[in-house]
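J.: the amino acid sequence is not available; the structure is as follows:
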């Protein structure tokens, strides 16, 4: 018997929030490494803005809903 069946805990929503938080954190870290030129040379800096943007889009709701959970 799963622990979610006894009470009405929204397990899927909590897992989605944790997944968004994790993916957003990873994308923000990779984006910051791209900005500093640690991963790739600075001449390919045009790839950093989409990675950072997606990181922010995933991190903000993920962190908020993880905090609420």
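T.: That came through, no problem. Since the structure is predicted, the reported quantities are computational estimates derived from the model, not experimental observations.

J.: only C-alpha atoms for contact and neighbour calcs from this point on.
T.: Fine.

J.: buried ones in stretch 24-42?
T.: Neighbour counts over stretch 24-42 (16 or more other Cα atoms under 10 Å) mark 24, 25, 26, 27, 28, 30, 31, 32, 34, 35 as buried.

J.: okay, now the one to match up with it:
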């Protein structure tokens, strides 16, 4: 019975957690955009590749957070 109650409580996110998720989503989106822009400026192939990898990693983090948020609606 206690497990059932915990599942119902954790199924919905409170306002504080929603704000934290919103901030983190904004951060990941910004970092993706920045690293994509940096990659466009790079002339060195190795540095360009590192920036593209960082952009992709932040995009992945954004998508994971977004999916987590959607799973708790």
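T.: Great, that's in hand. Here the structure is a predicted model, which means the values were calculated and not measured.

J.: with distance to residue 13 of structure 1 and secondary structure added, can I get the buried residues of stretch 24-42 of structure 1 in CSV?
T.: Formatted as CSV, the buried residues of stretch 24-42 of structure 1 follow (distance: Cα to Cα, whole Å; DSSP: H, G, I helix; E, B strand; the rest coil):
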residue, distance to residue 13 of structure 1, secondary structure
24, 16, helix
25, 18, helix
26, 20, helix
27, 21, helix
28, 22, helix
30, 26, helix
31, 26, helix
32, 28, helix
34, 31, helix
35, 32, helix
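
J.: correct me, but residue 13 of structure 2 touches residue 72?
T.: Yes - with contact defined as Cα atoms under 8 Å, residue 13 of structure 2 and residue 72 form a contacting pair (6.8 Å).

J.: by contact count, what packs against the helix or strand containing residue 64 of structure 2?
T.: In the assignment (DSSP states H and E), residue 64 of structure 2 maps to helix 45-71. With contacts defined as 3 or more Cα pairs under 8 Å, 6 or more residues apart in numbering; DSSP states H and E, the packing partners of helix 45-71 of structure 2 are helix 15-41.
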